[in-house]
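Participant: Let's see this in three dimensions:
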Amino acid sequence: MTVMAERAVQSSQMSVEEFERIAAFAAKETDDAVRFEFLNGRIGVKKVADGDHNTIVAWLNKRCMQVRPDLDLYQGRGLRVEKYRDGRARPDAVLVPEEHFAGHGEWADPSGVLMVVEVTSYDSDTDLRDRQEKPVAYGAAGIPLYLLIDRDACTVTLHGDPDPGVGYRSSRKEPFGATLLLPDPLGIELDTEKLKQYVD
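Facilitator: Presented below is the predicted three-dimensional model:
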């Protein structure tokens, strides 16, 4: 990491523009081996996903496309999130109407996004990032649904009813193996039995 990047990471007053420059530089220098996010005024690092992690996203993609071929599921898509859109996140998957992101830059506005998905990683930042910060950021951005596939707890949690002040007003947690309904605007039923195969 450069001296400029190190100073910016240590500063509590980093601007979004500084973050975007650092993230773009890091993407080039590391060949996307790590990806940066900017939530609550601090940089977070997302490691490259393991095979089970990617397989879970592929499984979800197939389920969604079988029922709703009018939608697209993007992986690693950059979104502007948090109040006043001062945050930047790269959800593991973003479900949107077909061709929704055509013409968008690297960090897209979250309006029109139907659901974001995170699959927990086996790292020390998962609890803070996926279980605490992301529900607040995604809900404040007005994204209707946030699906957390938690490999540590072997659960799926669906957050809904976004509220700019608190994140999401409702959540439903089910163990792997349960059937989970992704309500309107999706109307997709997920049998999560298969997820039991993709945990350590």
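Participant: Every contact and neighbour count from this point should use C-alpha atoms.
Facilitator: Fine.
Participant: Run through who's touching the longest helix belonging to the chain.
Facilitator: Determined from DSSP state H, the single longest helix within the chain is helix 51-67. With Cα atoms under 8 Å, 6 or more residues apart in numbering as the test, helix 51-67 has contacts from 71-73, 92-93, 119-121, 188, 190, 195, 198-199.
Participant: Can you lay out these as CSV showing secondary structure?
Facilitator: Below are those laid out as CSV (DSSP: H, G, I helix; E, B strand; the rest coil):
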residue, secondary structure
71, strand
72, strand
73, strand
92, coil
93, strand
119, strand
120, coil
121, coil
188, strand
190, strand
195, helix
198, helix
199, coil
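Participant: export those residues to a markdown table and tack on distance to residue 182 and neighbour count?
Facilitator: Below are the contacts of helix 51-67 laid out as a markdown table (distance: Cα to Cα, whole Å; neighbours: other Cα atoms under 10 Å):
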| residue | distance to residue 182 | neighbour count |
| --- | --- | --- |
| 71 | 14 | 18 |
| 72 | 15 | 19 |
| 73 | 14 | 22 |
| 92 | 17 | 22 |
| 93 | 15 | 22 |
| 119 | 16 | 23 |
| 120 | 19 | 21 |
| 121 | 23 | 21 |
| 188 | 5 | 17 |
| 190 | 7 | 15 |
| 195 | 16 | 22 |
| 198 | 21 | 14 |
| 199 | 22 | 13 |
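Participant: closest to residue 102 among those residues?
Facilitator: residue 72 (11.3 Å; Cα to Cα).
Participant: The structure of the following sequence is requested for comparison with the preceding one:
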Amino acid sequence: MPVKADRPHMLIEEFEELAFTARNRMEGLQLEFIDGQLRSRALRDGSHGLVVQWLTRICMQHHPELWLHPGRGLRVQAGRGRAIPHASLAHSDAFAGHGEWSDPDAVLMAVEVTSWDSDTDRRHRQEKPRVYGESRIPVYLLIDRTECQVSVYSEPGGHRYETVRTVPFGKDVRLPDPVGITLPTEPLKDWVR
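Facilitator: Below is the predicted model of the structure:
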């Protein structure tokens, strides 16, 4: 029988304790809790880090008051879930004094960069757009190295994003307000297999 969010594998407090223990005992292991199910995140390769650095530089050039916070844990699904975007664009001090998990209210954009793991389609292209849309994060940016494309999700409507724009690597794409940046995606071609 499939697990539903209203009948999760474990209580959220149990998940948070498990995630804390796993992160401290197994370097690089990150756990998420989506739709009442435990999820693990794949280890990132070196090119993954270069993508996040590239995006950080662009964001800082346009919005020096903002920061691309890497790996910030977010309370999603009305507090019943936990997700860790690869990066979250928010004011530089947005998470000051927070513990491991923060409400997504301060996040202007959640960013995910695909890895080469088997559940990329389910996690990045199906679950994350829904979860971030439900959390009303204004923009979700998916840098899809598997498909060599960038998808920009915007206008969260409560259960999903109303607008999705996908362009191939090499074509500029506009990140709508409140981000308001045009990304030149040509450099992304260098960070795929």
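Participant: Overlay the chains and give the TM-score.
Facilitator: Remark: TM-score between the superposed chains equals 0.94 [TM-score structural alignment, normalised by the length of the second structure]; 187 aligned residues with a Cα RMSD of 1.1 Å.
Participant: before we move on, the earlier item: relative to residue 9 of the first structure, which of the contacts of helix 51-67 of the first structure is nearest.
Facilitator: residue 121 (22.3 Å).
Participant: Which residue, other than its chain neighbours, is closest to the aligned partner of that closest one in the second structure?
Facilitator: The alignment partner of residue 121 of the first structure in the second structure, by TM-score structural alignment, is residue 115. Excluding its sequence neighbours, the residue lying closest to residue 115 of the second structure (Cα to Cα, 6 or more residues apart in numbering) is residue 44, at 6.7 Å.
Participant: Wait, a helix at that neighbour?
Facilitator: No - looking at residue 44 of the second structure with three-state DSSP, it is coil, so not inside a helix.
Participant: What's it aligned with over in the first structure?
Facilitator: Residue correspondence to the first structure (TM-score structural alignment): residue 44 of the second structure is matched to residue 49.
Participant: Pull the number of nearby residues for its match.
Facilitator: The tally of other residues near residue 49 of the first structure (other Cα atoms under 10 Å) stands at 16.
Participant: I'd like to know how far it sits from residue 146 of the first structure.
Facilitator: The gap separating residue 49 of the first structure from residue 146 of the first structure is 19 Å, by Cα to Cα, to the nearest Å.
Participant: now swap in residue 7 of the first structure and tell me
Facilitator: 33 Å.
Participant: between those two, who's got more neighbours?
Facilitator: Taking other Cα under 10 Å, residue 7 of the first structure and residue 146 do not tie; residue 146 has more neighbours (26 against 11).
Participant: check contacts around the more buried one.
Facilitator: Residue 146 of the first structure makes contact with 115, 116, 117, 118, 135, 138, 139, 158, 159, 160 under the criterion Cα under 8 Å, 6+ apart.
Participant: cool, residue 15 of the first structure as well?
Facilitator: Residue 15 of the first structure neighbours (Cα under 8 Å, 6+ apart): none.
Participant: Just tell me what it corresponds to in the second structure.
Facilitator: In the second structure, residue 15 of the first structure lands on residue 11 (TM-score structural alignment).
Participant: show me what contacts residue 139 of the second structure?
Facilitator: Residues in contact with residue 139 of the second structure (Cα under 8 Å, 6+ apart) are 108, 109, 110, 152, 153, 154, 155, 156, 175, 176, 179.
Participant: Quick check: which element contains the spatially most central residue of the second structure?
Facilitator: Nearest to the mean C-alpha position of the second structure, by Cα atoms, centre = their mean, lies residue 85 at 2.7 Å. Assigned by DSSP states H and E, residue 85 of the second structure belongs to no helix or strand.
Participant: swap in the one 4 residues further on?
Facilitator: For residue 89 of the second structure, the element it lies in under DSSP H and E is strand 87-91.
Participant: Report all helices and strands that that strand contacts.
Facilitator: Judged by 3 or more Cα pairs under 8 Å, 6 or more residues apart in numbering; DSSP states H and E, the packing partners of strand 87-91 of the second structure are strand 66-70, strand 109-113.
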